[in-house]
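> Quick one: sequence and predicted model below, then my questions.
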Amino acid sequence: MSAVTAAPPRPAAPARFSPGRIKRIARLGWRRGQLELLQFFRGTETVVFSLLFPVFALIIFSSMFGGEIAPGVSYSDYLVPGVIATGLMVTGFQTLAISIAIERDRGGLKRIAATPMPRSAYFIGKVIMVLVTSVVETAVLVAVSVLFYGTHLPRDGGAWWTFTWVSVLGVTACALCGIALSSLPRNSRSAPAVVAPFAFVLQFISGAALVFTDLPPWLQNVASIFPLKWMCQGLRSVFLPDSFAAHEAAHSWQLGWVAAALAGWVVAGLVLCLLTFRWTKSRTGG
């Protein structure tokens, strides 16, 4: 009886998280991020809406309302943290939700999914775009606030640390929710109409444009479900004097609750992305 020849061993599949693969994904993600930034800043309408809309809101609302809302705190002082939080929400939530919906409707996501580029590199590119535009937008808002409204910048490292983690957690939560919501519009034409109302309503019930404690209690409870309310509250602790904490709904800054709420939305947004994101249009899409 002849001996059975053993089959040659198959080459080992590359490790999914090998250093080489991670390095390649990071490199492709960085290049994708550069492309996303180039496309963003070439779109005049997108730049004006995303970067300058919060500045226009600051100017308009400061012109409409004046006076002090608490000892040593003017309405414009109160408005600045809310406008910064709104800018982060617009960049992370609204811009991403609309742009991804348009890319999907035009077949861009389908073509990306069919290329050898790792799909994770696409999302790294989006993250880079959101982070860079958020930094630029926040810097513009802070500069306008300091130069024209006399806003005082934080003077200690603890306040800047609070500013950093509130901004990072907030924009991350908003970006993940924006990616998840991008699957809701049936086509690119309906994307702005589907996404914009969410952002518009949240601005007015979260203490971004109106004094939060002036809202009816039931509306305050509704706003407390969503991240923008906690972003505004966390940033107020940075830009407003400690004495103003007594004028908050809970009579304190509640920074522990701010961190827990925003971290919870990061987790919820990630879960929603995994459950809802798709690379192609649904067959029922118009």
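Received it, and whenever you're ready, just let me know what you need.
> Please count neighbours and contacts with C-alpha atoms only from this point.
Noted.
> Quick one: list the elements packing against the strand or helix carrying R24.
Here R24 sits within helix 19-42, counting by DSSP states H and E. Packing partners of helix 19-42 (3 or more CA pairs under 8 Å, 6 or more residues apart in numbering; DSSP states H and E): helix 44-47, helix 119-149.
> so who does the closest residue to L35 other than its chain neighbours touch?
Excluding the flanking residues, the one nearest L35 by CA to CA, 6 or more residues apart in numbering is G125, at 7.9 Å. Taking CA atoms under 8 Å, 6 or more residues apart in numbering as the contact definition, G125 lies against 29-36.
> put this beside the first:
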Amino acid sequence: MSTVVTKPAPALPGAWAVGLSRGAVEIKQFARQRDAVIFTFAFPIVFLALFASIFGGSVEGTGVTASQLYAAGMVAAGIMSTSFQSLGISIAVERDEKVLRRLRGTPMPPAAYFLGKVWLVLLTGLAETAVLLFVGASLFDLDLPASAVKWLTFAWIFTLGLTGCALLGIAISSLPKSGKSASSVVVLPFLILQFISGVFIPVHQIPDWLLNIGALFPLKWMCQGLRGVFLPESAAVLEQTGSWEYGRIALVLGAWVLGGLVLCLLTFTWKNRRDG
């Protein structure tokens, strides 16, 4: 009498492998939306060109031009745009269209979904930053760092800023009641932050009480840190405290990474609130 030998079922791929595949899907979906691609990359460049042209000239006593200030700020705004704004809107829409609910019902590890978003945000963030640096350096006299220390500073500001803003975007995606209202809910606070964080208006022209409000959020510190990377030391006199404050920048951005993670764990849901 023969015995039937059953082969063990193949192990399911882990979260990391599925996350890579999910990231490839996210990137392909983004690339196919040509209007979204054009808007994402053109938006900060257009604003940089407008503000740098309208408010041109040098800033007295600093050795820098207004266009250099705007270029550094726009790089920070571009990082937040591809992370906070992008995820806040897209996840809210996917939740409203029940995409999240269907994904949650599959064997896919939940972490893989977020890993896919991380790959998308990282790629688009790097691409937009590269484009803005190229435009800033070639058209608006932005000086690229000449030392490895400056590039290392840029790297940790980019990493902490992108991570913190991405987590904040995931958290705020639970706030809109529907996908249709997501743009209004996400874009309005981002727009306000750009005005009070040194993106559209130089920090030395912003009242201290508004700067103090902006200091509660990561954009102000990304702008300040990137100005320290791309501008000469003489420009530090324009800052609220007269220095770049790299230690405080690292502390605030690191706190937003941890705080954003806690917010995500407390607020994220796979289904819309009206679905029960």
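Alright, I've got the coordinates. Since the model is a prediction, treat every value here as computed from it, not as a measurement.
> TM-score of the superposition?
Here the TM-score for the pair of chains, by TM-score structural alignment, normalised by the length of structure 2, is 0.93; 266 aligned residues with a CA RMSD of 1.6 Å.
> For the contacts of G125 of structure 1, give me JSON lines that also has distance to F65 of structure 1 and neighbour count.
Converted to JSON lines, the contacts of G125 of structure 1 look like this (distance: CA to CA, whole Å; neighbours: other CA atoms under 10 Å):
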{"residue": "G29", "distance to F65 of structure 1": "44", "neighbour count": "24"}
{"residue": "W30", "distance to F65 of structure 1": "43", "neighbour count": "20"}
{"residue": "R31", "distance to F65 of structure 1": "45", "neighbour count": "17"}
{"residue": "R32", "distance to F65 of structure 1": "43", "neighbour count": "21"}
{"residue": "G33", "distance to F65 of structure 1": "40", "neighbour count": "23"}
{"residue": "Q34", "distance to F65 of structure 1": "40", "neighbour count": "16"}
{"residue": "L35", "distance to F65 of structure 1": "41", "neighbour count": "14"}
{"residue": "E36", "distance to F65 of structure 1": "38", "neighbour count": "19"}
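> Make JSON lines out of these and add distance to P71 of structure 1.
As requested, the contacts of G125 of structure 1 are exported to JSON lines (distance: CA to CA, whole Å):
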{"residue": "G29", "distance to P71 of structure 1": "49"}
{"residue": "W30", "distance to P71 of structure 1": "48"}
{"residue": "R31", "distance to P71 of structure 1": "50"}
{"residue": "R32", "distance to P71 of structure 1": "49"}
{"residue": "G33", "distance to P71 of structure 1": "45"}
{"residue": "Q34", "distance to P71 of structure 1": "46"}
{"residue": "L35", "distance to P71 of structure 1": "48"}
{"residue": "E36", "distance to P71 of structure 1": "45"}
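> out of those residues, which one sits closest to I112 of structure 1?
Within these, the smallest distance to I112 of structure 1 is 11.0 Å, found for R32 (CA to CA).
> Name the nearest residue to the counterpart of that closest one in structure 2, sequence neighbours excluded.
Matched across to structure 2, R32 of structure 1 falls on R22, judged by TM-score structural alignment. Residue nearest to R22 of structure 2 in three dimensions, not counting chain neighbours: G116, with 4.7 Å by CA to CA, 6+ apart.
> Aligned to the one you found, what sits in structure 1?
Under the alignment (TM-score structural alignment), G116 of structure 2 pairs with G125 in structure 1.
> Which residue in structure 2 occupies the aligned position of R106 of structure 1?
By TM-score structural alignment, R106 of structure 1 lines up with E97 in structure 2.
> Its match: neighbouring residues, count only.
15 (other CA atoms under 10 Å).
> ok, now which ones touch it?
Residues in contact with E97 of structure 2, defined by CA under 8 Å, 6+ apart, are G179.
> K180 of structure 2 versus that one, what's the distance?
Noted for E97 of structure 2: a distance of 10 Å to K180 of structure 2, by CA to CA, to the nearest Å.
> Please apply the same query to F217 of structure 2.
In this view, F217 of structure 2 and K180 of structure 2 are 26 Å apart by CA to CA.
> Neighbour count: these two, which is higher?
Neighbours per residue (other CA under 10 Å) separate F217 of structure 2 from K180, with F217 holding more: 18 against 13.
> Spatially nearest residue to K229 of structure 1, not counting backbone neighbours?
Leaving aside its sequence neighbours, K229 of structure 1 sits nearest to S206 (CA to CA, 6+ apart; 4.3 Å).
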